Structure formats: structure tokens, C-alpha cells
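> Fold the stuff below for me.
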Amino acid sequence: MRSFTVAERRARLARRHFLNAPAQSPAHVAGDVVGLHATDPATPYLSLWARVPGFVLADLDAELYETRNLVKHLAMRRTLWVVRAADLPHIQSGASDRVAANERRKLVADAQKAGLCGDGDAWLDTASKAVLSHLGEHGPTSAKDLRTALPELAGHHDPAPGKRWGGETPLAPRILTALSVRGDIVRGPNDGSWTVSRPQWAPMSDWLTMGDTVSPEEARTELVRRWLRAFGPATVTDIKWWFGNTLTWARQALVDLEAVEVDLEGTPGFVLPDDLEVEPDAEPWCALLPGLDVTTMGWFDRDWYLGGHRSQVFDTNGNGGPTAWCDGRIVGAWGQDADGRIEVRLLEDVGRAAHKALQKRADDLTDWLDGVRVSPRFPSPLSKGR
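Next up is the predicted model:
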């Protein structure tokens, strides 16, 4: 049985996630790693800064809102991603449809519990039709303006009556979420800065020309194949977690791909059958990655690149904060001081050369941000400062 050492896995990570081998473009990165996390609006920009030489904010904006080669879409693990538009048919069938069914079921139930309707399905269909009709007539529109224009979006729900953390919350954002994850509407132009998400919503049919639909089985095979190419070797638990699906689903994908079982220093892992070559050692490298970066969040089993630093660089819900990397492992975090300069906060001795390289990346990021403060949506203890 082929064995993969931790050092070899780290060398693969370096090249396949473009951390010591630069990428050509935002679409190149998003396509190769399946998608970039975008729950925190700043994350995709900072993820691309770390991987694409000379990247500027306008590069991603152009791909999202002008050429529309990239799109923001809710998919795996009910997470917002930046994905290639060409990949949407597979992502929709292989991940988003599952999330859409769950979102609809919960929203319908909550609308009925709130007393807004007797038939939650009919209520949601009516609201959805109103949104699509308005967008078709008026073009991209903000959520605020939709709520003002459409009485069908009125209504609140208290998720925890009588609880301190409960309270009446509007259902309109969830209606838009249900429509978007189903692929009916899409996040169009952003009315906020790059660190703030204030999308105008547009009909998907007006925004993009979608490819042909694919079956769930075809989507599963293709998505896991591409994911394993970028993230393998990986465990079946890694695959289950990353796609937010079941172990049965993940195992069937491995069978369909004829994936090869390998040894990950005592743990079973899997790679594609044509991906068993020995990975050459990588040249020394370092990186500063944002909170929720696709590499930081890439695996469920993280000890091989995280070591004992979990409590310092992840929050209690498992969200990764901004991280500092050296040669395939997380060695600390980063944040901004009172003047907005990037500070590297190390958890281990990385040696003189690596420390100097990390400081150079910190200085470069300070210059690139040009005074903009980035507040991670899910800060870790170390990124908040000691």
C-alpha cells in the first residue's frame, strides 16, 4: 500500500493550493480548489492576494460582476463560495440542491409556526414568485428595496420564544437565501466595500447562461474527483465533512472514482488512481491566509498541518481565523495593530529565515491594504491579540 508522509502531504498542499507556486488568475484558483470561501466578504480577496502575483481588488470584481466567470453561490455545508460559473451545474446538483431542500423545509415550518400562513409551501411559492417578478421588471435590487417594495416578504419569526437569545427576526432574508441556493437568483453588484456584503439580487437567468443540468450522481463523481486532485490524499471523513453530506455519499463517490486506499501514517486515506506519484520536496515558503481560507478549512482531520495550535487559531465553533503558515503547517496568526499594520503572532520558533519571510509578507500585506482595516467575521483568540 502506498504511504504518504506528513512532509509529502505538505508539499502537495504547497503546490496544489498555489502557496509556493503562483496561480494565473482568480478563476484558476477557484476552479482548481473547487471554490473559495466567501462567508466573510474579505476572505476571497485576501485568499487571492496570497496566491495570485499582482492581484488587486478590481481583478476579482471584474470576474464577479463584469465577465461573470465567477459567481457567489451557497453550496457545500451551507457556506457561501466563490465558484466558477462554468462549474455551477455540478455544484448545484452535487451540493446546493441538498442545502436548498433543507432551507425550504425549515423556512416553511417556521412561517407556519409564526402564524403567517396555514400552507407554508404556498406562502413561500407566492413570495418567491413576487421576488422573481420584481427583479425581472426592475433589474438588480437590494434586499432592503425588495422588502420595501414587496408585501409578500413581510413577516417575522422568533426562533427561541422566551429565551434571552431569541427575538423577532425578519423572514425576508431567508426567502432570498432559499431562492439563491436553489439557483433562481444570484448575488449581483455589491453596494458595499470589498469588506462588506451588500449585494443587489438578480435573476440567475439574466445574470448567467447556465450549462445543462447534470444528475446528482454525475455531479458527485466530478466534484469529489476535482476535490481529491487538490486536497488528496484525504480521509473519507474529510470528504464527508467538506461536502456536508453523508458517509454513504462519500464512500460511493470513492467507489465510482476507483479511488486508491493509501496509508496516512496509520490512518486510511484515498487518492485518485492516476495520482500516486511521489511528490517532490517543496522549496521553503510562507503565507498569510485570511480567516476561513480554503486551505485552513480544507480538511476535517487537521493535526498534520495544525499540530497543537487548534485552540489558538480556531474559534470554539471550528472556524479558522487568519493564519500564518510555514512550509505546510500553521505556525501562528496575524492581525492588525492600532495603526493598521499587519502583525505576525507566532506560536513556535520558525527560524530566522522563515521569520524574515513572514515579516516581508506582513509588510507587503500592510502596503496592499493601504489603511483598510479587516475585521474577521470569526476571529480566533490569537488573531484578536494576546
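> C-alpha from now on. contacts and neighbour counts both.
Fine.
> After the longest strand seen in the chain, which helix or strand is next?
Across the chain, the longest stretch assigned as strand under DSSP state E is strand 329-336. Counting by DSSP states H and E, the next helix or strand C-terminal to strand 329-336 is strand 342-346.
> Contacts for that next one, please.
With C-alpha atoms under 8 Å, 6 or more residues apart in numbering as the contact definition, strand 342-346 has outside contacts at 324, 331-337, 358-359, 362-363, 365-366, 382-383.
> one more time with 6 Å
Contacting residues not belonging to strand 342-346 are listed as 331-336, 362, 366 [C-alpha atoms under 6 Å, 6 or more residues apart in numbering].
> One more: stretch 188-204?
41-42, 140-142, 184-187.
> and the angle from the longest strand of the chain to strand 342-346?
140 degrees (axes from the mean of the first three to the mean of the last three C-alpha atoms, to 10 degrees).
> which helices and strands does strand 329-336 pack with?
strand 323-326, strand 342-346 (3 or more C-alpha pairs under 6 Å, 6 or more residues apart in numbering; DSSP states H and E).
> Another sequence for comparison is provided below:
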Amino acid sequence: MGDGTRHIGTAERRERLALRQRLAGAARAGSPEEVAGSLVALHGTDPSTVYLAVGARLADAAKTVGGTERALYEDGVLVRMHGMRHTVFVFPTELTAVVHASTGRTVAARERSRLVRNMAEAGAPDAAWLAEVEESTLAALSRRGQATAAELARDEPRLKEQFAYAAGKSYEGVHTVSTRLLRVLGVEGKVVRGRPLGSWTSSQFRWAPAPEHPELDTGVAQAELLRRWLEACGPATEDDLKWWTGWRVTEVRRALAAIGAEAVSLDEGTGYVVSGDTGPVAGPDEPWAALLPALDPTAMGWQRRDWYLAPELRPVLFDRSGNIGPTVWWNGRVVGGWAQRPDGEIVWRILDGEGVGGGAEAAIGAEAERLASWVGTTRITPRFRTPLERELSA
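A predicted model of the protein is given here:
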């Protein structure tokens, strides 16, 4: 910047990432809730991502499945629900109110309006009818504790009603009230994703009542969410913050001002950290390797990723929609990808060999063995598949 603003270079950003993202060996966490608290949110669109992201960061990876299920479904200290960018995340239950007020309410209003409009266009019952069905559905879910859409439809048969969608258009179809209404209730923070019907990799799930939470002021909630995220991921640019939160740039700037964020110089321009976080950090004592899953919160954490991911690797590590696949990390940067074969073997490939010698390959191999040891007989296929993952798993 040329005005005395401190510059944080790529090397230091990678050191911050190693420690704050719980990836270096000495920085690993003791529990899944500690992992989620450190990262703010874990991508939950693909259920297996949550467990794989936790396992990569636990000191005792053997506790991954049991510990994560306990935190989600028994202790209730983690919750899986809609959040930023209209995406499903797992985050600490204490953040339910913050996430809902900062990002959920705007999306929820839009989704409900769209549902009511679509039903009206199809000649389906009106908003008053929908409100009756909603009230009855929430009461049934409260009685059951957790339930699938089919189970709720047995208690409230009107959930089975269908209506035409986008008649006459190329994407026309028939929607069921249960599918659309439960989605709206999820975005509104009234219901959350409960236990899966199968194993921890299953995409079929039950619904559960959302944890009770106060209604916060939007500005207050946005400031708190941004503060927590910058503590974990700072420095970050306005583009990074706008992309991760899904907010307008005016909202990002208002939240930055509210928390007194400090500007720093980055290789790609101006970045921001929380107040008092401009000083240098001590990096990890030892080199480190990690095998992170598709949609991992670190790999997907920033919009501008050149400081940890070489642009030439993107064609094989991302799908066409911009979802990142399983990645191999060495000392703060992506150097390759990995996959699981049908027989359970974890295989990996180095794509960027700069600085990756025998010691690095040994460390990466040890991480592959550590992953295989707790995954066991479970077979993992990412929901969004990438060219390298498909090739390696074949």
C-alpha cells in the first residue's frame, strides 16, 4: 500500500492457515466441536465432507465418526442447517441465531415468496392453506422428535399434494408440497437436518426441530459472523468476504467497520484482519501434510486462492460448477489430489512437485494410512466428482 500498512505475504498466510485451520500436527483438535468452532462452519452439502474434514483435523482420528455423531445427534452442540450462500453447513449450535440473522432471513423471505407464487401459478391452494399445513407439520415433527418427509406426510397428508412448476418451460415439472415446504422451513431456521437413514455417508436424512434461538439484529449478527470468520481465516479480501458470506459488498463493509477490522497489504491487494491481528505469527514447528475432502472448508474458504492453489491445477481438481474435489496439501498449499478405490485403498497423486521431496511423500503417505485406518470398510464417493478423483478411483 505504501502507507506503512503491514504486508502479509504468502508464506505467512500459509503459516496462519496451518495453525488456525487445525491442519499442522501440533494444532490438531481434541473433538469435532473444537474443529467446527475453529473453522466457524463445515460444508455439509455432502454428508461425508463433514466427517472427513473433522478427521483430518483430530489428534485422534479414530474418534471421528462416533465423536461427530455424538456432537450432532446426542449432545446437540453441532447443527446441520442452511447458512451462507444458501448452502448447508455444520456449525456450532451457539451460532444458530447468528447464522440465521446474518444470512438466512433474506434468503428465507425470497424462498417463501417463490413457493407461494409457484403454487398460485399452478392453481394450488393459497398461502392460508399452506400456513395450516406448516403449523400441522411442525407440530407433528415436535411430537416425533425426528422424522422423514414420508413419516410427516402420514401425520399431515396434505404434504403429499403436488403442483405443476414452470408449466410450458423447458424445466417444467411436478413438485410435492413436502419437498418445497420443508426446504423453506429449513432456510427459515425452523427445522434442521437430523440423523441420516443410513451410515455417515448417506444423503438421506430425517428432519428435526431447529434449536431455539433468539432473533438477532441483522447488522449485529453480520458483525459477529464476520469477526469469527476473520479470526479463523484472516487476512481476507473484500471479494473473499463477499463470496463466503453471500452478502452485498455494502453489508461486508458495514460489518468490517462494526468490528474495527484492520487493513493489511496482500499480494493481491488490500486484505483485512480482526483488530490486533496484524502482527507476525509463529508458524508450525514441523512440516505438515493433509488429505482434505471435496468441499473442505479450507480449500473452499477464499474466493482468491492463488496463494495456496496454483491456477494450473484447477481443471483437474474442480468440477464444472466450481466445487473442489479431494486435495493433497503440503505445508500450506495444494500439491495434488486423492481418491478412494472400490477396494478401499486411498490413492493420491502429486501434481505440483515444487518442494515436494521424499520427506513430503512419506508424510502424505502416512496421512493416507491414517485416513484409511478410521474410514475402514466405508466407501466414499464425493457428491461432486472431479476429473482427477474419477481417474484415481477407477
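> Which one, of the helices and strands packed on strand 329-336 of the first structure, ends up nearest to R98 of the first structure?
Across these, R98 of the first structure has its closest neighbour in strand 323-326 (31.0 Å, C-alpha to C-alpha).
> Now do that closest one: which elements does it pack against?
strand 286-289, strand 329-336.
> hang on, the earlier thing: which part of the second structure matches the longest strand of the first structure?
Matched against the second structure by TM-score structural alignment, strand 329-336 of the first structure falls on residues 333-340.
> Now do that stretch: distance to the chain's middle.
On the basis of C-alpha atoms, centre = their mean, to the nearest Å, stretch 333-340 of the second structure is displaced by 19 Å from the centre of the chain it belongs to.
> What about the contacts of stretch 188-204 of the first structure, which one has the most neighbours?
The most crowded member of those, judged by other C-alpha atoms under 10 Å, is V186 (27 neighbours).
> Quick one, which of the contacts of strand 342-346 of the first structure are buried?
The neighbour count (16 or more other C-alpha atoms under 10 Å) marks 331-336, 362, 366 as buried among the contacts of strand 342-346 of the first structure.
> most tightly surrounded among the helices and strands packed on strand 329-336 of the first structure?
Highest mean neighbour count of these: strand 323-326, a mean of 24 (counted as mean count of other C-alpha atoms under 10 Å).
> what's the mean deviation for that one versus the second structure?
Comparison of strand 323-326 of the first structure with the second structure after fitting gives an average deviation of 0.8 Å (mean C-alpha distance after the TM-score superposition for the first structure).
> just curious, which of the contacts of stretch 188-204 of the first structure is nearest to W207 of the first structure?
Once C-alpha to C-alpha is applied, the member of these that ends up nearest W207 of the first structure is V186, at 7.5 Å.
> which residues sit in contact with that closest one?
180, 201-202, 204.
> Which ones among the residues you listed map onto helices?
Among these, DSSP state H puts 180, 204 in helices.
> Just give the closest residue to the aligned partner of T377 of the second structure in the first structure, not the sequence neighbours.
Under the alignment (TM-score structural alignment), T377 of the second structure pairs with G371 in the first structure. Closest residue to G371 of the first structure apart from its sequence neighbours, by C-alpha to C-alpha, 6 or more residues apart in numbering: G340 at 6.0 Å.
> Just confirm L317 of the second structure contacts G325, I think it does.
Yes - assessed by C-alpha atoms under 6 Å, L317 of the second structure is found in contact with G325 at 5.5 Å.
> And the two? Which one has more around it.
G325 (29 against 23).
> nearest residue to the more buried one other than its sequence neighbours?
Once flanking residues are discounted, G325 of the second structure sits nearest to A294: 3.9 Å by C-alpha to C-alpha, 6+ apart.
> count of neighbours near the one you found?
32.
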